[in-house]
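**Q** I need the structure of the sequence given here:
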Amino acid sequence: MYNRLDDLVAGTRTAHESLVNLPNWLPLTFRIGDGDWLDLDAVTLLSYRQTLDLRGAVLTRELTYRDDAGRTTSITQHRFVAMNQVHVAALQTTVVAQDWEGTIEIRSTLDGDVRNSGVERYRDLASNHLQGLEKVALSENSVLMSVETTQSKIPVALAARTSVWHGDAPAPATYRLLDEEFEIGHQIFADLKPGQPLTVEKIVTLVTGRDVATSHPSTGAERRLARQGRFAETCAAHRLAWAHLWERVSIEFSNHTEELRVLRLHLLHLLQTVSYNSEELDVGVPARGLHGEAYRGHIFWDELFIFPVLNLRVPTVTRSLLRYRHRRLVEARGAAKLAGYRGAMYPWQSGSDGREESPEQHLNPRSGRWRPDASHRAHHIGIAVAYNVWNFYQVTGDLAYMIDYGTEMMAEIARFWVSRATYDRDRDRYTINGVIGPDEFHSGYPDRPYDGVDNNAYTNVMAVWVILRAIDALQLMPLPNRLDLCEELGLTDEELAHWDHVSRRMFVPFHDGVISQFEGYEQLLELDWDAYRRRYRNIQRLDRILEAEDDDVNRYRASKQADVLMLLYLLSADELRELLDRLDYHLDPRRIPEMVDYYLARTSHGSTLSAVVHGWVLARANRDRALEFFQQVLKSDIADIQGGTTSEGVHLAAMAGSVDFVQRCFTGLEIRGDRIVLSPLWPEYLGALGFPIHYRGNHLHLRVSGKGAEISVEPRDVPPVEIECRGRVELLVPGSVVRFT
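**A** From the prediction side, this is the model:
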């Protein structure tokens, strides 16, 4: 749910749209008698343990403390947001007086005094997204709070019920309504005896004006709350939903390693952001999930790293997320037309309606200076959209999706790239100028730092890939549907012939036998990497370091993350060779390791995605180094290796990338045409790997150990599947098992 605010940034009036931080449902505390409210910094903490149950997605805190009066108290608290009921969250707190008795006062509220203040560099900007706070008591132990967003006018309502229990029986207690300026809830007074647990249950429902099957958020929240039972009942249903979900997405190692635990944590964060609950919603995948406010909750290209995991496990979720892009196709067409192009130009940062949300100015927290932000030139986002559409079809065979949505998007993105390409008569080649590639450091050249670079190799090669796959998508449609779409788009045979010509004559820059990141890259200065590492230690954000020195990263052969090497991440070696052959270029396969080393030595890894891509492309040639990058990806958030940014939101694409390392990289799993291809090279120290796959209606299970693989399929009335492993092809019929050694 987004909202737009205005600000004055570096003397310029600007608007920014943010994912809104909603009222806080968690506040619950207590005090003994008329003493101080519990403050862990003001008592002696005797024990503290916090655990996350990955299988059940329940967070537990257990602590024991002694206060200044010598009283010892134990607290156990469980909380979750229900997977089976998208509108429900629950908090259970059990208090035990170990060596005292008396009355405690419990304070349980809903807090509407919230702002978007979780990112330090945004704190001087407008952050109040809520207005129209209303509060009402529903019953002796239940309250309702409603607000709406200031600009988008989306109503939101929360209802909360707080009750206290001795086991299965209600505890004798006095409830008093607490109604303050921004809070509503209850003060609850109850007596404690030594060793007798008092359990406080807080059940909350949240409904917004964007929810389906709802008359009004306030009514919806109240009615849903009335249907909720006790905490244990709600929690059991939540755990069951997670158990079913894990059956679809699980990863198993025969050795229960720390790596496995982190991978499961990453899957949990991914599924808390997008799951079956997303299918009826108009949502994309924010770069930081739903976990923090970095990038204002905007949607970038991160789905390029996330969808491969979802495609093979829960493809209906991918399908719903792809609809987010199709619903904004009209906006993308308008953006292309406004910029002087045809087709659809998707925004680098997207929010509520699909307009470009990239900021015009960017703050360097190291120097304190605002600088122009040219990231709207990262038009390769359209490549990611088309790639995701095509690969969804490859995995699912969902022709209906392509007929209704997918082919139209691919055709319009291809049309954009054809119109974006300019014919250079001297070269007899098409060029694409003024873009930013995956490496966000290079927003231009030293003499024009914000005008983009020319002929970014990744962009040019993948633009050709998009054009070819769009033609394929048109060809696979039934003739009546294809004719209808071509008529609707005004797509003629002459235009398609021009597409074909562009796809054969696109310019790709080379230097010294390797692909250049962009035209003129080899003319940039070399950076003294060792000197900067000695001076600053962490140089991931080299761009900020250089700007603070009144220098510019555009002057150097220095990348934030993989750029050229993204080609080797998205395409197999055969696919890349075929594309270059089509363009009449030759890349000696023996030079690829040299190209990998060349760019690896010139990358600061200022994005968590950098380790994903570099580890992937090294997996076959240098597995030890690839495993180092795999470990780095695993640590991205649990060790907070990106300069303390995890508190601003997890790096969801890196989390998904770590899972995909296991799922596709080390297994060599590809979908080529109508065939599953395997080429396992599994690290044996992790033990045998096993996980389920959903492929074109088949429920498969893959087990890999070293270079061997075993794949089985459930007995169902579906066509057999072709499986290839190192040149050997087998037909996997329903109910059978195929083994490769």
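
**Q** rest of the way, CA atoms for contacts and neighbours
**A** Will do.

**Q** for the stretch 101-250 of the chain, what spans make up the helices?
**A** For the stretch 101-250 of the chain, helices defined by DSSP state H, counting those that start in this stretch occupy the ranges 217-226, 231-249.

**Q** mean neighbour count and distance to residue 532 added to those helices, as CSV?
**A** Compiled in CSV, these are given as follows (neighbours: other CA atoms under 10 Å; distance: least, CA to CA, whole Å):
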stretch, mean neighbour count, distance to residue 532
helix 217-226, 20, 55
helix 231-249, 17, 42
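
**Q** next, format those as TSV and append distance to residue 561.
**A** Listed next are the helices of the stretch 101-250 of the chain as TSV, based on distance: least, CA to CA, whole Å:
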stretch	distance to residue 561
helix 217-226	44
helix 231-249	29
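
**Q** which strands and helices sit next to the helix or strand harbouring residue 93?
**A** Per DSSP states H and E, residue 93 falls inside strand 88-97. Other helices and strands packing on strand 88-97, by 3 or more CA pairs under 8 Å, 6 or more residues apart in numbering; DSSP states H and E, are strand 72-81, strand 198-208, helix 231-249.

**Q** rerun at 10 Å
**A** Here strand 88-97 touches strand 28-32, strand 58-66, strand 72-81, strand 155-166, strand 183-192, strand 198-208, helix 217-226, helix 231-249, going by 3 or more CA pairs under 10 Å, 6 or more residues apart in numbering; DSSP states H and E.

**Q** could you also give me the structure for this second sequence? I'd like to compare it with the first:
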Amino acid sequence: MTSITAGTWEYDGYDPAQERLREALCTLGNGRFATRGALPECAADDVHYPGTYVAGCYNRLVSRVADRQVENEDLVNLPNWLPVRFRRPGGSWLTPDTSTVLGHRQTLHLEAGVLERRTGYDLGDGHTLMVRQLRIVHMADPYLAALRTELTVRGGPVDLEVEAAIDGGVTNAGVPRYRDLDGRHLTDVDTGTLAPGTVWLHCRTRTSEIGIGVASRLTAHGDALVHTRHEQQQAIQTVHLRLLADRPVTLDKIVALHTSHDPAISDPLRAATDRVLVAPHFDDLLTAHRAAWDGLWRRARIDVPGEPGRILHLHLFHVLQTLSPNTADLDVGVPARGLHGEAYRGHVFWDELFVLPYLNLHLPEVSRALLQYRHRRLGAACAAARALGRRGAMYPWQSGSDGREETQRLHLNPRSGRWLPDHTHLQRHVGSAIAYNIWQYCEASGDTEFLQTQGAEMLVQIARFWADSATWDPHLGRYRIRGVVGPDEYHDAYPGAERPGLDDNTYTNVTAAWVLARTLDTLRALPEPRRSELVERLEMDDDEPLRWEEVSRTLYVPTHDGVISQFDGYGELEELDWAGYRTRYGDIRRLDRILEAEGDTPNRYKASKQADLLMLGYLFSPAELQALFRRLGRPVDEELWQRCVDYYLARTSHGSTLSGLVHGWILTRARRAEAWSFVQEALRGDIADLQGGTTGEGIHLGAMAGTLDLVQRGLTGLETRDGAIWLDPVPLPELSFYGFRLRYRGHWGVGLRLEHGRLEIAVPPSGRAPIEVRLPDGTVHVQPGEKCSLVLPD
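**A** Alright, predicted model coming up:
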């Protein structure tokens, strides 16, 4: 049973079937590394999966599947620092799967970033062992973690043996459909004793040669001695305790984790041992950790009442654990599944499109770091474009350590058991997502230095790629972009085609036109010396901007049956028997797997996994979207857009956690009465594991961040452009009250609050210029130290 309060997320009772989900949702992290919420006394098996992941720590292995050799790069499961187990001398180790459990509760304290567990074990003979543990992954010192174990016996004195360990024998085995792939990423495991009560483990990744050092300091309060042994890739510490009735005994385990990627160190093992020796005691660590979380909540908190607000609190907690100020010092991207598990192999997709808009207005330094991850891989993206015979930069759909395309060439359909070709690397639109994020970050932060340097370089190369990808069709009198896959993903080829790829995916073409237009704006606004430098460095031809202008106005937008087509030829596909499939299968979110298991393919049908064309309504305000279509010579008024919404919504299976988010966002303005059901699905996507077991393999970070941004930008109509904050709120009865604070262009803590049809904007005192706020019916300027209250129309 799940219990939710304003500041906690609580699970009562032990349920093996739900354990993987709980582990993911109880993960603790600090933006550098994270550890799943597994029980410390349980080893990895079909029920439990302890995992620890450091951002950016990847390794590449070759496996043989389906008579082919395939290469995959994975975020590595690092040595397990959690193990603490207990038993009566000579007895079996106590676990909830092998012992009688008299009560079990896990409580995630969101405000403090603490995981608490309480479990009662029946020891027999009228004795009960009560276990209480507190766990942190330190937010203030991102190299430390700590586990406090408090043991209390009832029914009389008991002798107890406690064993703590660091385990280097772990593998990547957290996703069942990957188990045919080699998951043995660690090698050269060595262990040792540093000092009484302190042990260490050193290893490296097999091919990426990343060194890993873990050191653990175990303290048993009282006179208990800590004994050490080393075996089977483990450093093991044992304590023998005499427990008196109702008198708690506490053991503290302080752990330091370093890798050779860390700055300002010479050796990860030396860094870990040095750090753990001087680390404060648990109580002091907890105090500093709470203070760091207090600061984060002040900067990023969102205030929404009721159950939606409590779920949003959890979502924000997991976003901040994955991408915190500690991330700003790292060379990492946005992992689609957080640092919470091994799904998607820890790769970076387009999810930053849903994450950065929230971070831009709270932690802009983190947004900038995540964009620098893309800039450092600009050379690899340009090399990928050259290999395809194109100019510019072609960013990969899946990225990892070095910027090459990491999309698997085969994927497993667990319903049919067949390994199938994977063509999702043709989602070239990821380049437009990166350009969009650059633009949004710079508009929100006012970081002209980034826009004029690294941002401009990326924009130019992405624009180049789109311009060079566009081919002229004299019959249509339009440019076309062929051989791509859109966000939908169900459609990766035409029915019966020998080659994968689709022509003129509208989302791809419209976002490409937007990139070309914004890059031209950027070049025009650059100071002349910087523009000359950029033109010379990138060897830009004089006619390139002219071609960009032409292509940005003449890319083809196909139509059929009075609506805009998802791609050219979409209107010729067959209609799916939606009612029939729902009757036969119930949950048809993963319709692609159902059809393939039947020997069929979604390529034959008008059926989408998630929003494709409609994604444009998520990225752009109605006014901006209409302007884009006018630029392309295809006017789209409100009536036509509404027809498109109705048409594609009826043909979408919602096989992605992003689907409910995007459709909920769009419907708040297009069909408000139906918006709330989609918003609810977005809110419950992970906590209810609506995608059928996937959350236990890692949270869906884009969907979590997107729900926060739905309140921040979707309901408020908030845009940051032209040096102003634009607001156009839409009333959603189920979310009629909300408030949050923003960091906007050097203004810290700008407050926005909507309540009872009134919008209040408060700008804290500072020496900065007033904030210009543009509304549908006028403009106001709010001075630092002032508040502005506006009555919204019904």
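
**Q** which of the helices and strands packed on strand 88-97 of the first structure sits closest to residue 16 of the first structure?
**A** Comparing those by their distance to residue 16 of the first structure (CA to CA), the top pick is strand 155-166, with 20.0 Å.

**Q** how about that closest one: buried residues?
**A** 155, 156, 157, 158, 159, 160, 161, 162, 163, 164, 165 (16 or more other CA atoms under 10 Å).

**Q** ok, now which ones touch the residue lying closest to the last one once chain neighbours are set aside?
**A** By the measure of CA to CA, 6 or more residues apart in numbering, the closest residue to residue 165 of the first structure outside its immediate chain neighbours is residue 171, 4.5 Å from it. Taking CA atoms under 10 Å, 6 or more residues apart in numbering, we find residue 171 of the first structure in contact with 163, 164, 165, 190, 191, 198, 199, 200.

**Q** can you pull the contacts of the second one?
**A** Right, the one you point to is residue 164 of the first structure. 92-94, 106, 141, 170-173, 175, 188-190, 198-202.

**Q** if we go to 7 Å?
**A** Contact analysis of residue 164 of the first structure by CA atoms under 7 Å, 6 or more residues apart in numbering lists 170, 171, 198, 199, 200, 201.

**Q** ok, and these in the second structure?
**A** For the contacts of residue 164 of the first structure, the contacts that persist in the second structure are 171, 199, 200, 201, with contact defined as both residues aligned by TM-score structural alignment, their matches' CA atoms under 7 Å.

**Q** my guess is residue 693 of the first structure contacts residue 700, does it?
**A** Yes. Counting by CA atoms under 7 Å, residue 693 of the first structure does reach residue 700; the two are 4.9 Å apart.

**Q** so which of those two has more stuff around it?
**A** The neighbour comparison of residue 693 of the first structure against residue 700 (other CA atoms under 10 Å) goes to residue 693, with 26 against 21.

**Q** how close does that one get to residue 13 of the first structure?
**A** As for residue 693 of the first structure, its distance to residue 13 of the first structure is 50 Å (criterion: CA to CA, to the nearest Å).

**Q** return the member of the kept ones among the contacts of residue 164 of the first structure nearest to residue 66 of the first structure.
**A** Nearest to residue 66 of the first structure out of those is residue 199 (CA to CA; 19.6 Å).

**Q** hmm, back to that, tell me what angle the strand holding residue 93 of the first structure forms with helix 217-226.
**A** What separates the directions of strand 88-97 of the first structure and helix 217-226 is an angle of 50 degrees, with axes from the mean of the first three to the mean of the last three CA atoms, to 10 degrees.

**Q** from the chain's centroid, how far away is strand 88-97 of the first structure?
**A** On the basis of CA atoms, centre = their mean, to the nearest Å, strand 88-97 of the first structure sits 31 Å off its chain's mean C-alpha point.

**Q** what range does that strand cover in the second structure?
**A** Under TM-score structural alignment, the counterpart of strand 88-97 of the first structure in the second structure spans residues 144-153.

**Q** which residues in the stretch 451-600 of the first structure form helices?
**A** Assigned by DSSP H, counting those that start in this stretch, the helices in the stretch 451-600 of the first structure fall at 457-476, 479-489, 493-505, 529-536, 542-548, 566-570, 573-582, 592-600.

**Q** of all those, which lies closest to residue 272 of the first structure?
**A** Taking CA to CA, helix 566-570 is the member of the helices of the stretch 451-600 of the first structure nearest to residue 272 of the first structure, at 26.1 Å.

**Q** which neighbouring elements make contact with the closest one?
**A** Of the remaining helices and strands, those touching helix 566-570 of the first structure by 3 or more CA pairs under 7 Å, 6 or more residues apart in numbering; DSSP states H and E are helix 608-618.

**Q** verify the contact between residue 702 of the first structure and residue 691 for me.
**A** Yes. The pair residue 702 of the first structure and residue 691 passes the contact test of CA under 7 Å, sitting 5.6 Å apart.

**Q** tell me the spacing between the residue positioned nearest the centre of the first structure and residue 605 of the first structure.
**A** The centroid of the first structure falls nearest to residue 652 when counting by CA atoms, centre = their mean (3.9 Å). Summarising the geometry, the distance separating residue 652 of the first structure from residue 605 of the first structure, computed by CA to CA, is 16 Å.

**Q** burial count for the nearest residue to residue 644 of the second structure once chain neighbours are set aside?
**A** The spatial neighbour of residue 644 of the second structure that comes closest, neighbours along the chain excluded (CA to CA, 6+ apart), is residue 563 at 5.6 Å. Using other CA under 10 Å, the number of residues around residue 563 of the second structure comes to 19.

**Q** aligned to residue 563 of the second structure, what sits in the first structure?
**A** With the correspondence set by TM-score structural alignment, residue 563 of the second structure lines up against residue 514 in the first structure.
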